[in-house]
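> attaching a predicted model along with its sequence, questions to come.
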Amino acid sequence: MKKITKLGILMMAVAMIFSLAACSSGKTTTSTAKKYVIATDTTFKPFEYENDKGERVGIDIDLLAAIAKDQGFDYELKAVGFDAALGEVTSGQSDGMIAGMSITDARKATFDFSDPYFDSGVVMAVSASNTTVKTYADLSGQKVAVKNGTEGATFAESIKAQYGFETVSFPDSANMYEDVKAGNSAALFEDYPVIGDAIASGVPLKMMGNMEAGNSYGFAVKKGQNADLLKMFNAGLADVKANGEYQKILDTYIKK
C-alpha cells in the first residue's frame, strides 16, 4: 500500500472544503435543466419555412427563439409537418408545437393553448389566369383545395354544402398551390397572411372577395402536460411584445 503524504492529506482536505462549499451554495457543475422538444410544420410561410440557405425561419420560428431566450429554456425544433406535429404532441414525443395552429374549442379537448400570438383570417384564391371564379357561388360543382388542419380548411368545410363544391385536402401549402395552378381545383381557401406572402413571392395566384374572420394562433401542449413550458411561453410572449421584439419579427415577414 502506498503511503499518503502530508501534502496529499492537505490536498484532499482542500478538495473536501470546496466540495462542501459548492453544495452549501446550491451550485452544481452539471446542468439538469430540461431541453424541450418542439414540433412545427414544414411549409407554412411566413410562419415556418426554409430560406435559400436551408435555414428554418419564419414568424413562429423567430418568436419561439425570442421567447426561449427571454425565459432561459433550451429546445430542439422538429419540423415534421402539421398533422405529424399534432401526433407528436398527443403521443408525448414532443413537448409542444408552434405551427400557425388555430385555437379552437375542438382542439381544446386535446391541447392546452398559450395566450394568442397572432390573429388570422381566411381568404379564397384562384389561379392568376382564372376569369370565371369571382364569388363562392361560382364554385358550384367544382373542387376546392385546402390544407389539412388549417382555418381555411375549416371554413371551406363549413360552406361547401351551401355552395355545392367538393374539398380536396393536401398536407402542405406548396402542393395545394400547384393543384390550383394546374386547374385541378378551381380555388383554395388559405390563411390570409400565408397566401398573401405566397403571391408576393411570385406564386401565380390571386385573392378573390373579402377576408373572412378567423381564429387566433396559439402555442400548444398536450392537455394537462408541460404546464411550466406553457407558463414560460406566455410570460415570454408578454415580454417580447412589451420590448418591441414581437413587432420586429412581424415586420420582418409581413410586408405592408
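Noted; the coordinates are in hand. Numbers count the residues shown, from 1 in each chain.

> from here on, just use CA atoms for contacts and neighbour counts.
Fine.

> I'd like the next helix or strand past the longest strand belonging to the chain.
The longest strand of the chain (DSSP state E) is strand 205-217. Downstream of strand 205-217, the first helix or strand assigned by DSSP states H and E is strand 220-222.

> ok, residues contacting that following strand?
With contacts defined as Cα atoms under 8 Å, 6 or more residues apart in numbering, strand 220-222 is touched by 89-90, 92, 95-98, 110-114, 230.

> show me how to select, in PyMOL, the buried members of those.
Of these, the buried ones can be selected in PyMOL as follows, counting by 16 or more other Cα atoms under 10 Å:
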select buried, resi 89+90+95+96+97+98+110+111+112+113+114+230
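
> tell me which of the contacts of strand 220-222 fall in strands.
Reading strands off these with DSSP E, I get Gly96, Met97, Phe111, Asp112, Phe113.

> need the contact list for Lys34.
Lys34 touches Phe73, Asp74, counting by Cα under 8 Å, 6+ apart.

> residues contacting the residue positioned nearest the centre of the chain?
Nearest to the mean C-alpha position of the chain, by Cα atoms, centre = their mean, lies Ala99 at 2.1 Å. Counting by Cα under 8 Å, 6+ apart, Ala99 touches Ala39, Thr40, Asp41, Phe44, Phe47, Glu48, Asp60, Phe82, Phe219.

> quickly name whichever of these is closest to Gly209.
Phe44 (22.1 Å; Cα to Cα).

> the closest one reaches Ile195, doesn't it?
No: with contact defined as Cα atoms under 8 Å, Phe44 does not count as touching Ile195 (9.4 Å).

> second structure follows, compare the two:
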Amino acid sequence: MKKLFLLFTLLVSVNILFADDINVWKKSTLNQILERGELRVGLEPGYMPFEMKDKKGRVIGYDVDLAKEMAKAMGVQLKIIPTAFDGIIAGLLTNKFDVIIAGMTITQQRNLKINFSEPYLVVGQTVLLNKNYKDEIKEAKDLDNAKYTITAKLGQTGEIVARKFFKNAQINTFDTEAEAVAEVLNKKAVAFINDQPYNAMFMDAKGKDKLIHMDKPLTYEPLAFAIKKGDPDFLNWLNNFLRQVKEDKVQDTYQRLYDKWFIDTSWLEKVQ
C-alpha cells in the first residue's frame, strides 16, 4: 500500500509539472507568433546600416534582413513596426511587438526590465570629430573639456558614453543620429559619439573631407535581441537560431549579411 501511495504521489507530481510546462508554452510569445502566423519586430529606422528607409520609403538594413531570416525559420510572415528608440522598451512591454531587433546594446539597466538573447554582433562607441580640431584633439580623452560640445542621439548608448567619459564637456542630445552628426558638420559641435558601424558608414557617405573618424572603440557593446521576461521558450529558440545562423557554413547567412551591410557600401545609393 505504501508503495502504491508513493507511486500515485509521483504520478501526480509529474502531471503537475507537465501541466506547468504546457501553461508556460501556451503563454510563450513564440507560441503566439506561430498561432498568429506573424512575427512582429520593433525597430527605429534611421540607424545605418542596421535599419533605415530607402528612397521608396521601405525599411531596409542588417537587422531587417536578420529578422527576415528569423521569420523564414519560424515559417511565418514578418511585420516591421517602426518605433522611436526612447519608447521601444515600453512598446515591447505593452505587447506592440514580439521582439526588439534594433541594434540594442545589452546593459544592466535595460536587463532589469527585459531579457536579452546571446549577442548577434559586438560593436563599440567611436568619435566623429570635426576636422578643424585635428591639431588640438589627438585622442578621445582630449574632448573632456568645458569648451567643447559633443552630440549624441537621445537615449542611445552614445549619450550614456558621452556623459560618462566627458563629464566636463557640454553634451547635446537629438532625436536622430542625422540631427546630432549634422551639428558637427555645421561646426556647431566638435564631436559626435555613436556606434562604430554607423560612424564608419557615415564617413563613406557624407563625412569625407569634413570629419575624422577616431575609430578606436571607447566601449565593448554586445548587441542582442530583446524580449519580455518570463519567456524561456522564446529565449531558447532565439539563441538556437543565432547559433545555427552563425555556424552553418553551407548557407553562410551570417557572413553574407555582414558583408552585404558592413563591407559592401553599395546600399548607400538606395538611401541617399
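Nice, I can see it. Keep in mind it's a predicted model, so treat the numbers as computed, not measured.

> once they're superposed, what TM-score comes out?
Once superposed, chain against chain, the TM-score is 0.79 (TM-score structural alignment, normalised by the length of structure 1); 223 aligned residues with a Cα RMSD of 2.1 Å.

> now stretch 78-96 of structure 2: which residue numbers in structure 1?
Stretch 78-96 of structure 2 corresponds to residues 75-93 in structure 1, going by TM-score structural alignment.

> then stretch 49-68 of structure 2?
Using TM-score structural alignment, stretch 49-68 of structure 2 pairs with 46-65 in structure 1.

> switch the contacts of strand 220-222 of structure 1 over to JSON lines; also include distance to Ala145 of structure 1.
Below are the contacts of strand 220-222 of structure 1 laid out as JSON lines (distance: Cα to Cα, whole Å):
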{"residue": "Val89", "distance to Ala145 of structure 1": "26"}
{"residue": "Thr90", "distance to Ala145 of structure 1": "27"}
{"residue": "Gly92", "distance to Ala145 of structure 1": "31"}
{"residue": "Asp95", "distance to Ala145 of structure 1": "31"}
{"residue": "Gly96", "distance to Ala145 of structure 1": "28"}
{"residue": "Met97", "distance to Ala145 of structure 1": "25"}
{"residue": "Ile98", "distance to Ala145 of structure 1": "23"}
{"residue": "Thr110", "distance to Ala145 of structure 1": "26"}
{"residue": "Phe111", "distance to Ala145 of structure 1": "27"}
{"residue": "Asp112", "distance to Ala145 of structure 1": "29"}
{"residue": "Phe113", "distance to Ala145 of structure 1": "28"}
{"residue": "Ser114", "distance to Ala145 of structure 1": "29"}
{"residue": "Leu230", "distance to Ala145 of structure 1": "33"}
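
> show the residue spans covered by the helices in the stretch 151-272 of structure 2.
Ranges of helices in the stretch 151-272 of structure 2, per DSSP state H, counting those that start in this stretch, are 157-165, 177-185, 196-202, 232-247, 253-258, 268-271.

> turn these into a markdown table, columns for distance to Val14 of structure 2.
Below are the helices of the stretch 151-272 of structure 2 laid out as a markdown table (distance: least, Cα to Cα, whole Å):
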| stretch | distance to Val14 of structure 2 |
| --- | --- |
| helix 157-165 | 46 |
| helix 177-185 | 54 |
| helix 196-202 | 50 |
| helix 232-247 | 20 |
| helix 253-258 | 41 |
| helix 268-271 | 57 |
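
> of those, which is nearest Thr126 of structure 2?
Nearest of these (Cα to Cα): helix 196-202, 5.3 Å.

> what sits closest to Ile212 of structure 2 if chain neighbours are left out?
If the residues on either side of it in the chain are set aside, Ile212 of structure 2 comes closest to Leu129, at 5.0 Å by Cα to Cα, 6 or more residues apart in numbering.

> wait, the one you found touches Val184, no?
Yes: contact status for Leu129 of structure 2 versus Val184: in contact at 7.3 Å, counting by Cα under 8 Å.

> find residues that contact each of those two.
Both Leu129 of structure 2 and Val184 are contacted by Val190, Ala191, Phe192, under the criterion Cα under 8 Å, 6+ apart.

> kindly list the longest helix within structure 2.
Longest helix in structure 2 by number of residues (criterion: DSSP state H): helix 2-27.

> re earlier: check the contacts of strand 220-222 of structure 1 and tell me the two furthest apart.
Farthest pair in those (Cα to Cα) is Gly92 and Ser114. Separation: 17.8 Å.

> ok, back up a step: could I get the buried residue list for the longest helix of structure 2?
Quick answer for helix 2-27 of structure 2 (16+ other Cα under 10 Å): Val24, Trp25.

> packing partners of that helix?
Judged by 3 or more Cα pairs under 8 Å, 6 or more residues apart in numbering; DSSP states H and E, helix 2-27 of structure 2 has no packing partners among the helices and strands.

> and it, how far from the chain's centre?
Its chain's C-alpha centre and that of helix 2-27 of structure 2 lie 40 Å apart, by Cα atoms, centre = their mean, to the nearest Å.

> mind checking how far the aligned partner of Phe241 of structure 2 in structure 1 is from Val203 of structure 1?
When structure 1 is aligned by TM-score structural alignment, Phe241 of structure 2 is paired with Gly236. Computed as Cα to Cα, to the nearest Å, the Gly236 of structure 1 to Val203 of structure 1 distance reads 35 Å.

> those two - which one has more neighbours?
Legend: neighbour count by other Cα atoms under 10 Å for Gly236 of structure 1 and Val203, higher for Gly236 (21 against 17).

> count the neighbours of the aligned partner of Ala178 of structure 2 in structure 1 for me.
Matched to structure 1 by TM-score structural alignment, Ala178 of structure 2 sits across from Ala174. The number of residues packed near Ala174 of structure 1 is 15, by other Cα under 10 Å.

> what's the answer for the one 5 residues further on, then?
Other residues near Asp179 of structure 1 number 20, with proximity taken as other Cα under 10 Å.

> with Thr132 of structure 1 instead?
Thr132 of structure 1: 10 neighbours (other Cα under 10 Å).

> residues in contact with it?
Going by Cα under 8 Å, 6+ apart, Thr132 of structure 1 touches Asp138.
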